[in-house]
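Engineer: need a structure here:
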Amino acid sequence: MDITLLSALLVVVLFGLLLSGLWVGFALLAVGMVAMELASSAPMGAVFARRVWGAMTGWDLTALPMFIWMGEILFRSRLSSDMFAGMAPFTRRLPGGLLHVNVFGCALFACVSGSSAATTATVGRMSLPELRARGYDPAMAIGTLAGAGTFGFLIPPSLILIVYGAATEQSIARLFLAGVGPGILLAVLFSGYVMIWSRLNRHRMPEPEPAPTWRERLRALGLLAPTILLIIGVIGSIYAGLASPTEAAVIGVAGALAIASLTGGMTRANFVASLTGAAMTSCMIAFILAGASFLTVAMGFTGIPRTLAAWIGAQDLSQFTLLAVLLVFFIVIGCFLDGISIVVLTTSVILPMVMAAGIDPIWFGIFLVLVVEMSQITPPVGFNLFVIQSISGRNIFEVAWYALPFFLLLVLAAAIMTLFPEIALWLPGTMMNS
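Structural biologist: Here you go, the predicted structure:
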């Protein structure tokens, strides 16, 4: 069958299955089966068994359920309330005041969560009522939460970076290191925007609060200490070369259990709920990865990735042009698919042409995650929008409108990282080669 016709047919089958409500993992498996049936005489059963087994038994993937469980434990602890109380004395005198708690709180919780939705829900449940009670503008309170909540995908330990690393056979430790610089860049952009907005809209800001006393600051540091120690234990052990991502995930679970127990959040019901939540999320991701893995090998049999990469190469597109096209492409499909599905669905086709264009796959992983972050705050399937809607009671399109400035800042961050790739590559290049 002609490659163009086959490609169009597979796209129609995929979106038809997704629109029918079939789970993403099974939809990917079905498309892979259709591709092999039409384009290859290889034994489908044997290929399916070998590929799925190989994808599910990779050692790096064992970090995934552990990091998910760590986030579930912390989600049910007092960590979010302690973080808000700990950060408030240090941010309330900044231009923008306690709006910065959303930005810094999400950045801090992302360091121990790995999930965008968990980051948004945990910080939002504490910060939005507090900001509303203190008279902060609801549009900015919701917008900062929507934008900063996406940090959970980028700042390590990021679940989506683990998925990308497993799908593309890239080093997860390098990906974690590469996520640090762009994460800091985003936090600076978001916080800077809050400062500028607050100066231009003084009439929409509450009266400044009194400066914190030294006693308040010391108490705040005490509240932040458990989170900071957990970050050092998890991320520091990876960066120092003392633990692999999987071993660091175990350290994280042990630390999360200790924090939840000491703060009184680890009841029997919460323990069971955290295990159940982690198991459900891990199984969902496992099904998606299994389907994507089989689809990847099926696409190899069709020759579509090679043909597409060769066609892109023949167009002689510059790296900037290619990345601009991919940016628009990912933003569009991000309106209809969740982040993990975008990564596992597209990497088998996109990565060969990206590498043929001379783009570093580690850098591209961070670029892809940045774009996936945009999908979290774009309707109609922006998951962070649904989370904030459930917390705030606002209409989802209203929440998306409040998040628009931060969506544009994510686009700006992608452009800056494209112009200065060392933002992502300097740290892994320095630490992994030393």
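Engineer: all contacts plus neighbour counts: C-alpha atoms, from now on.
Structural biologist: Fine.
Engineer: what about the residue nearest to residue 318 when sequence neighbours are not counted, distance to residue 326?
Structural biologist: Residue nearest to residue 318 in three dimensions, not counting chain neighbours: residue 357, with 7.9 Å by CA to CA, 6 or more residues apart in numbering. Note on residue 357: its distance to residue 326, by CA to CA, to the nearest Å, is 13 Å.
Engineer: just to revisit the earlier point, could I get the contacting residues of the residue nearest to residue 318?
Structural biologist: By CA atoms under 8 Å, 6 or more residues apart in numbering, the residues touching residue 357 are 313, 318-319.
Engineer: Quick one, which of these are buried?
Structural biologist: If you count burial by 16 or more other CA atoms under 10 Å, none of the contacts of residue 357 comes out as buried.
Engineer: From these, pick the one nearest residue 102.
Structural biologist: For the contacts of residue 357, the residue nearest residue 102 by CA to CA is residue 319; the value is 34.7 Å.
Engineer: Could you list which of the contacts of residue 357 belong to helices?
Structural biologist: If you go by DSSP state H, these have 313, 319 in helices.
Engineer: Tabulate the contacts of residue 357 (a markdown table), appending distance to residue 126.
Structural biologist: As requested, these are arranged in a markdown table below (distance: CA to CA, whole Å):
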| residue | distance to residue 126 |
| --- | --- |
| 313 | 50 |
| 318 | 46 |
| 319 | 43 |
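Engineer: all helices for the stretch 51-200 of the chain, in order.
Structural biologist: Here the stretch 51-200 of the chain has its helices, by DSSP state H, counting those that start in this stretch, at 63-75, 79-91, 99-113, 116-133, 138-148, 151-154, 159-168, 172-178, 180-200.
Engineer: Give me the contact list for the fourth one.
Structural biologist: Right, the one you point to is helix 116-133. With CA under 8 Å, 6+ apart, helix 116-133 has contacts from 71-72, 75, 80-81, 84, 98-99, 101-102, 105-106, 109-110, 113, 138, 141-142, 145-146, 148-153, 383-384, 387-388, 391-392.
Engineer: Just the buried residues from the residues you listed, in ChimeraX please.
Structural biologist: Remark: buried members of these, expressed as a ChimeraX selection using 16+ other CA under 10 Å:
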select :71,72,75,80,84,98,99,101,102,105,106,109,110,113,141,142,145,146,148,149,150,151,152,153,383,384,387,388,391,392
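Engineer: Please give the structure of this sequence too, so both can be compared:
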Amino acid sequence: MEIGLIALILTIVLFALLAAGVWVSIALICVALTAMVLGSPVSPGDVLVTTIWGASNSYELASLPMFIWMGEILFRNKLSEAMFAGLAPWLGRLPGRLLHVNIWGCGIFAAVSGSSSATTATIGKMTLPELAKRNYDEKLSIGTLAGSGTLGLLIPPSIILIVYGAATDQSIARLFIAGIVPGLLLLLLFTSYVIVQSTIKKTKSGGLVNTKITADEQYTFKEKVAALNKLLPIVFLIGGLIGSIYFGIASPTEAAAVGVILSLFITKMKGTLSTQSFIESIMAATSTSCMIIFILASAAFLTSAMGFTGIPRELANWIGQLQLSPVLLLAVLTVFFVILGCFLDGISVVVLTTSIILPIVESVDINPIWFGIYLVVVVEMSQITPPVGFNLFVIQSLTDKNILTIAGYAFPFFLLMLFAVVLMCIFPQIALWLPEQMNNY
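Structural biologist: Modelled structure (predicted):
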């Protein structure tokens, strides 16, 4: 059977299964089995067993459940409340005032969570009621949360960067370090947008009807300094994680274990750790980890099956014949990933595409570490695009707003992330400078 016909059949099978609500992992296995039957004389069963075992038996993936468990521990033990209390006094004088707590709160929690949905849910539960009570502009309140919540995918430790590193055999430590500056860039872009919008509205609160700072938003310098104490546990945890990786003290896997120990220690010292929250965190982390690893193992089988059919090779040859420049290739891929992200979650996008796309990208001399960060930022964009933008669903559960309304509120932040992608293309060192410094140690 011709390769083009096989590719068409596999595409139809994949979208039919996904449209029917079949689990992504099961859908991938079914597509891979179809590919093996149609395009290869090799026994599908033998390939299935060896590839799934090989993909699951990975030392690098050992960090995945640890980071997820760490985020679950912190999610269930009120760390976000302390973070809000520590940030609010220092951000109250900026145009937009407490809206910046949404942005920087998500940025900080992303550095100890690694999950976009966990970041959005945790910060949103705390900030949205407070912002609504103070009559902040609803569009900016929800928009800042939707945009900033996606940072859980980028700012290390990032679950999706671990998945990308495992799927492409790239250094997870270098990917983590590479995500820091782009993450800060997005935080600054979001903050600048809120400042500009708030200034245009001629208020200090991004839409607060009463432009005077209320009594509970007034802080003396002494109170501001005292509030910093609430941030010390978070700073300690982030410093321990990123510092141990950056200075070569621990591998990402070892740092993940250290993060779990530190998070248990912090929550115990704060008196919020209980037997119930401990058990719930283990069960939630186990469930999420199994889901992700099952998807990865299924994607590994699909990758092997595609290799036997020759589809990736033919696709690479076809794109190579188009002789696209790196810039044009990235423009096409950006549109492709955003459209794909409208129907699949970020991890599925990564595991479905990297085995086919990465050889094409490397053929035009694009750095795979840089491409990993680019891919995550584009996947972030898809998290706030309907119909399957996972952050939109999380916010819908918090606000009962129509998902298209939430997507409209988030659209300016979609454009800001697109602008960040453009900046990364023009200045690749945004993502590569820190990893290069890491090589000097």
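Engineer: What value does the TM-score take for this pair?
Structural biologist: The TM-score (TM-score structural alignment, normalised by the length of structure 1) is 0.98; 434 aligned residues with a CA RMSD of 1.1 Å.
Engineer: rewinding a little: which of the contacts of residue 357 of structure 1 still touch in structure 2?
Structural biologist: Retained contacts for the contacts of residue 357 of structure 1 in structure 2, judged by both residues aligned by TM-score structural alignment, their matches' CA atoms under 8 Å, are 318-319.
Engineer: rewinding a little: counterpart of the residue nearest to residue 318 of structure 1 over in structure 2?
Structural biologist: Aligning on TM-score structural alignment places residue 357 of structure 1 opposite residue 364 in structure 2.
Engineer: again, but for residue 254 of structure 1
Structural biologist: Alignment note (TM-score structural alignment): residue 254 of structure 1 maps to residue 261 of structure 2.
Engineer: Tell me how many other residues crowd its match.
Structural biologist: Applying other CA atoms under 10 Å, we find 14 other residues in the vicinity of residue 261 of structure 2.
Engineer: Could you do residue 193 of structure 2 as well?
Structural biologist: Count around residue 193 of structure 2 with other CA under 10 Å applied: 18.
Engineer: Which stretches in structure 1 count as strands?
Structural biologist: Counting by DSSP state E, no segments of structure 1 form strands.
Engineer: Pick out the residue closest to the middle of it.
Structural biologist: The structure's structure 1 has its C-alpha centroid closest to residue 153; by CA atoms, centre = their mean the separation is 1.5 Å.
Engineer: circling back to that earlier point, same list, the helices of the stretch 51-200 of structure 1, but as TSV with distance to residue 241 of structure 1 please.
Structural biologist: As requested, the helices of the stretch 51-200 of structure 1 are exported to TSV (distance: least, CA to CA, whole Å):
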stretch	distance to residue 241 of structure 1
helix 63-75	16
helix 79-91	27
helix 99-113	18
helix 116-133	26
helix 138-148	29
helix 151-154	21
helix 159-168	18
helix 172-178	9
helix 180-200	16
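Engineer: looking at those, which is buried most?
Structural biologist: Comparing those by mean neighbour count (mean count of other CA atoms under 10 Å), helix 151-154 comes out on top with a mean of 32.
Engineer: Now that one on structure 2. Mean distance?
Structural biologist: Compared with structure 2 after the fit, helix 151-154 of structure 1 shows a mean deviation of 0.2 Å (mean CA distance after the TM-score superposition for structure 1).
Engineer: before we move on, back to that, quick check: which of the helices of the stretch 51-200 of structure 1 is nearest to residue 242 of structure 1?
Structural biologist: Nearest of the helices of the stretch 51-200 of structure 1 (CA to CA): helix 172-178, 11.7 Å.
Engineer: By residue count, what's the longest helix in structure 2?
Structural biologist: helix 275-309.
Engineer: That one corresponds to what range in structure 1?
Structural biologist: The aligned range for helix 275-309 of structure 2 in structure 1 is 268-302, by TM-score structural alignment.
Engineer: The matching stretch vs structure 2, average distance?
Structural biologist: Following superposition, stretch 268-302 of structure 1 is found to deviate from structure 2 by 0.7 Å on average (mean CA distance after the TM-score superposition for structure 1).
Engineer: for stretch 99-110 of structure 1, same thing?
Structural biologist: Stretch 99-110 of structure 1 sits 0.6 Å off on average (mean CA distance after the TM-score superposition for structure 1).
Engineer: Now do the equivalent of residue 127 of structure 1 over in structure 2 against residue 153 of structure 2, distance only.
Structural biologist: Following TM-score structural alignment, the counterpart assigned to residue 127 of structure 1 within structure 2 is residue 127. Going from residue 127 of structure 2 to residue 153 of structure 2 by CA to CA gives 20 Å.
Engineer: can you check residue 124 of structure 2 too?
Structural biologist: Residue 124 of structure 2 sits 17 Å away from residue 153 of structure 2 when distances are taken as CA to CA.
Engineer: Could you do residue 302 of structure 2 as well?
Structural biologist: 24 Å.
Engineer: From residue 41 of structure 1, how far out is residue 422 of structure 1?
Structural biologist: Where residue 41 of structure 1 is concerned, residue 422 of structure 1 sits at a distance of 45 Å (CA to CA).
Engineer: who's more crowded, those two?
Structural biologist: Between residue 422 of structure 1 and residue 41, counted using other CA under 10 Å, residue 422 has the larger neighbour count: 16 against 9.
Engineer: what residue of structure 2 matches up with that one?
Structural biologist: For residue 422 of structure 1, the residue aligned by TM-score structural alignment is residue 429.
Engineer: How about residue 385 of structure 1?
Structural biologist: In structure 2, residue 385 of structure 1 lands on residue 392 (TM-score structural alignment).
Engineer: which residues does its match contact?
Structural biologist: Residues in contact with residue 392 of structure 2, defined by CA under 8 Å, 6+ apart, are 146, 383-386, 403, 406-407.
Engineer: Looking at structure 1, which of those residues hold up?
Structural biologist: Contacts conserved in structure 1 for the contacts of residue 392 of structure 2, counting by both residues aligned by TM-score structural alignment, their matches' CA under 8 Å: 146, 383-386, 403, 406-407.
Engineer: Separate out the buried members of those residues.
Structural biologist: Among those, the ones that count as buried by 16+ other CA under 10 Å are 146, 383-386, 403, 406-407.
Engineer: Return the closest of those with respect to residue 169 of structure 2.
Structural biologist: residue 383 (24.9 Å).
Engineer: Surely the closest one touches residue 343?
Structural biologist: No. At 10.0 Å, residue 383 of structure 2 and residue 343 do not qualify as touching, with contact defined as CA atoms under 8 Å.
Engineer: Return every residue with contacts to both of those two.
Structural biologist: With CA under 8 Å, 6+ apart, residue 383 of structure 2 and residue 343 have common neighbours residue 389.
Engineer: what do we get in structure 2 for residue 411 of structure 1?
Structural biologist: Aligned partner of residue 411 of structure 1 by TM-score structural alignment: residue 418.
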